[in-house]
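**Student:** What follows is a predicted structure for the sequence shown.
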Amino acid sequence: MKILAYKNLFIGITETLNNIFFNHKYADRELEKMLKSNKKWGSRDRAFIAETVYDTVRWKRMIEASMGKEVSPDNLWEFVGTWFSLNDEKLPYWDEFKKIDQREVLKKNHAATDRNFAVKASIPDWLNQLGMKELGKQWETEIDVMNVPSPAVIRTNTLKTDRKTLQRKLKEEGIESEILSKYPDALELAQKANIFKTEAFQNGWFEVQDAGSQLISPYLNVQPGMRVVDACAGAGGKALHLAALTENKGQIYGLDIHEWKLLELKKRAKRNGAQNIQTKVIDSSKVVKKMENTADRLLIDAPCSGLGVLSRNPDAKWKLSQEFIDSVKKEQAKILDEYCKIVKVSGAMVYATCSILPSENQNQVEIFLENHPEFKLVREKQLLPSQTGFDGFYMAYLERIS
């Protein structure tokens, strides 16, 4: 990436990084906020800022090793300059970059990365130890793949159009895409663009959704007319997909503990023309209790570590902790135990996560089945980034037999 030597762009980059690293903000939201507040920046400027922010967040530990110190609010310019030095880019002659010696940077980098995979792959030691414990050498393969930025993929909203028509419409609007044969509704964009301004998006013809994520709702094997519950609906990406798969027939209930997420789902449902979705805030145990034995299908897209989507959310590895992962595993078990009662006899549910750790996936299902003999595992699938080139997901299809 060629440096754009405009100081205001570097001010935007360092301010965004400061909020991500030291004010514990989310990278995507901070970047969106920064770009929105500087409307005069052109598309090239915006791409430069976005790419630099994500690259430096992704490679934070490796950059720190090349600096010989941890990043702080006082050395963010040096941090960013070190990244460009590692990429053999000539730095502008600014005072902020005067301390950087490219030969020293490369020397420190080689010394640190040659002997430590965690530094080379830019992940915390504790996370590397956890991954090796659960996945062995496969962990290193997956982390290497997730250190490559994820492709931009969208899902065709079949309530309003078909994939080839959407592809033609986007081409008319200047956006090239490729059909992904293994993913029935997916298009991969040739390059990242502001697709939310397109007429196709405004008309509800598509939603942004990773290719792996697009396989979860079909895994539920829904049919038009079914009563389906999405128990951890969030802003509703999978509920919207379920509405399309059921052809707007039957009922889909989107549940979540956060009302603001469900309000976003309602807005998206209106744009998508998804008319069979109802939302319910889980504000007490009564909500789930009232729905016991009523659903033909239940989707539990459980809270998780997110260790399958690090290519998309690289800042997550600096926010995660062992304590959080231990906590989220308890929450997964609790949700499975409580929400499974929503499924009626002869119905089925899918337990899904965006993690690649067996302790959040296969192990959780094994423990659940030991405690719930009324269910049986019919099939399960682990999507690994190294095998698909997309995000990592797990899904298990469980039938209620008694």
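**Tutor:** On my side now, so go ahead.
**Student:** all contacts plus neighbour counts: C-alpha atoms, from now on.
**Tutor:** Fine.
**Student:** quick one: Ser177 and Leu189 touch, right?
**Tutor:** Yes. Taking C-alpha atoms under 8 Å as the definition, Ser177 is a contact partner of Leu189 at 4.2 Å.
**Student:** Now do the contacts for the closest residue to Thr246 other than its chain neighbours.
**Tutor:** The shortest distance from Thr246 to any non-neighbouring residue, by C-alpha to C-alpha, 6 or more residues apart in numbering, is to Pro224 (4.0 Å). Under the criterion of C-alpha atoms under 8 Å, 6 or more residues apart in numbering, the contact list for Pro224 reads 245-250.
**Student:** adding another structure so you can compare the two:
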Amino acid sequence: MRLHRNLCFATVDGLLLIFNEGNYADKVVQQLLKRDKRWGSRDRGFVAETTYDIVRWKRLYAEIANVKEPFSRDDIWRLFAVWATLKGIKLPDWKYFENTPTRKIKGRFDELSQIRKIKESFPDWIDELAEKELGETVWNKEAAALNEQADVILRANTLKTTKEKLKSELFDLDFDTEEIKGYLDALKLKERANVFTTEAFKKGWFEVQDASSQLVAEFLDVKPGIKVVDTCAGAGGKTLHIAALMENKGQVIAMDIYENKLRELKRRAKRAGAHNIEMRTIDSTKPIKKLYDKADRVLIDAPCSGLGVLRRNPDAKWKLEASFLERIKTTQREILSSYSRMVKPGGKLVYATCSILPSENQEQVKHFLTSESGKEFTFVKEKKILSHESGFDGFYMALLERKNTK
């Protein structure tokens, strides 16, 4: 591979914003890709993937390059040189790469690869906590899996098409996909590509949604004609799946504390042809109380550490703090206690997170079931998804049923 100056400069500029300014990697990359209209898909792919790669391996590369945050521009070029050297890319004769100790870089890599938290590039506290909660053997495998690049997974929108028709349509557009065994509506792109510009996407034939995330709506056991509340809907990936499984019959109430996310869901629902979704902002306790004992199904896709989705959000591990994790666990307990009251007798509740930590998952469910608000519920089943076992995002979901008091 030959390095091109303008692509490397863009990557370095982006990394400075992510590491020193705390900007989100996905937003930075979006802006970078608009930088030069002459760039082709390969150029944009280089900028995006190189940026994410260096973010993902920040600790390892910084230790090898012997640089510390906040990084200077020269420091970022050193990280870039480490990345290129370890990828086997010949460094061009630019001043930024003068005196790069190629042999020393490889030696340091071999040496530091003996230490898991450096080799897999995790902050000390996350590495220690994950080992404590998952055990050393499991965490060794999971840490490595969370550093792999995520596949692009599509969910066929059954309100408008079938998985088979979508596969055929995409094939005609030169996008080769494969079905994933055990996933009802999922298709995996065989090669990474921008599918958002396709007519199939504009027509609402599919959404981009990780395979693990697609299991949540199915786990909720929805049926056409019932009343479902998605309490932490966000921009609505799972909401849209629920509406499709309900065949647009019945009612889906999508709730969130962020009104802008619900506006995005409204736009997505229109494209998807999902007509049975109603948006409600949680701006006080009133919207929740109004629904007490009313819902056949309630989904609590709870706010969490997001440790299960680091493959697609690698910068999250550098932003996450131990104090936030403790606060979010308190929030999870409060949400479970309050939102569970919307389930009517005989109805079902799913508690889900995109975390791999038992303290955010099964321990929260156990705590809820022994609490005053949880005594009316019985545990039905749970699903724990780890990246190294599934090849997809880490997830957790538990299905609970409210006792029928009649």
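**Tutor:** Structure's in. What do you need? Quick caveat, the model's predicted, so the values are computed rather than measured.
**Student:** which neighbours do Ser177 and Leu189 of the first structure share?
**Tutor:** Taking C-alpha under 8 Å, 6+ apart as the contact criterion, no residue touches both Ser177 of the first structure and Leu189.
**Student:** Okay, the nearest residue to Ala156 of the second structure once chain neighbours are set aside and Gly273 of the second structure: tell me how far apart.
**Tutor:** Spatial nearest neighbour of Ala156 of the second structure, excluding adjacent residues (C-alpha to C-alpha, 6+ apart): Phe206 at 4.5 Å. Between Phe206 of the second structure and Gly273 of the second structure the distance is 11 Å, computed by C-alpha to C-alpha, to the nearest Å.
**Student:** now swap in Thr285 of the second structure and tell me
**Tutor:** Using C-alpha to C-alpha, we find Thr285 of the second structure at a distance of 30 Å from Gly273 of the second structure.
**Student:** Over to Arg267 of the second structure?
**Tutor:** When C-alpha to C-alpha is applied, the distance between Arg267 of the second structure and Gly273 of the second structure equals 10 Å.
**Student:** and these two? which has more neighbours close in?
**Tutor:** In terms of neighbours (other C-alpha atoms under 10 Å), Gly273 is the more surrounded of Arg267 of the second structure and Gly273; the figures are 18 against 11.
**Student:** and the residue lying closest to the more buried one once chain neighbours are set aside, how far is that from Arg280 of the second structure?
**Tutor:** The shortest distance from Gly273 of the second structure to any non-neighbouring residue, by C-alpha to C-alpha, 6+ apart, is to Leu159 (6.8 Å). Look at Leu159 of the second structure and Arg280 of the second structure: by C-alpha to C-alpha, they are 23 Å apart.
**Student:** Without its sequence neighbours, what residue ends up closest to the residue nearest in space to the middle of the second structure?
**Tutor:** Closest residue to the average C-alpha location of the second structure: Val309 at 4.0 Å, with C-alpha atoms, centre = their mean. Closest residue to Val309 of the second structure in three dimensions, ignoring its sequence neighbours and counting by C-alpha to C-alpha, 6+ apart: Asp393, at 5.3 Å.
**Student:** shouldn't Lys280 of the first structure be in contact with Ile252?
**Tutor:** No. Taking C-alpha under 8 Å as the definition, Lys280 of the first structure is not a contact partner of Ile252, at 10.7 Å.
**Student:** Comparing those two, which residue is more hemmed in?
**Tutor:** Neighbour comparison, Lys280 of the first structure and Ile252: the larger count goes to Ile252, with 27 against 17 (by other C-alpha under 10 Å).
**Student:** so Gln275 of the first structure touches Lys267, yeah?
**Tutor:** No. Between Gln275 of the first structure and Lys267 there is no contact under C-alpha under 8 Å: 11.5 Å.
**Student:** In stretch 8-28 of the first structure, which of the residues would be classed as buried?
**Tutor:** Within stretch 8-28 of the first structure, the residues scored as buried using 16 or more other C-alpha atoms under 10 Å are 9-10, 12-21, 25-28.
**Student:** do stretch 120-130 of the second structure as well
**Tutor:** So stretch 120-130 of the second structure, judged by 16+ other C-alpha under 10 Å, has buried residues 120-122, 126-127, 130.
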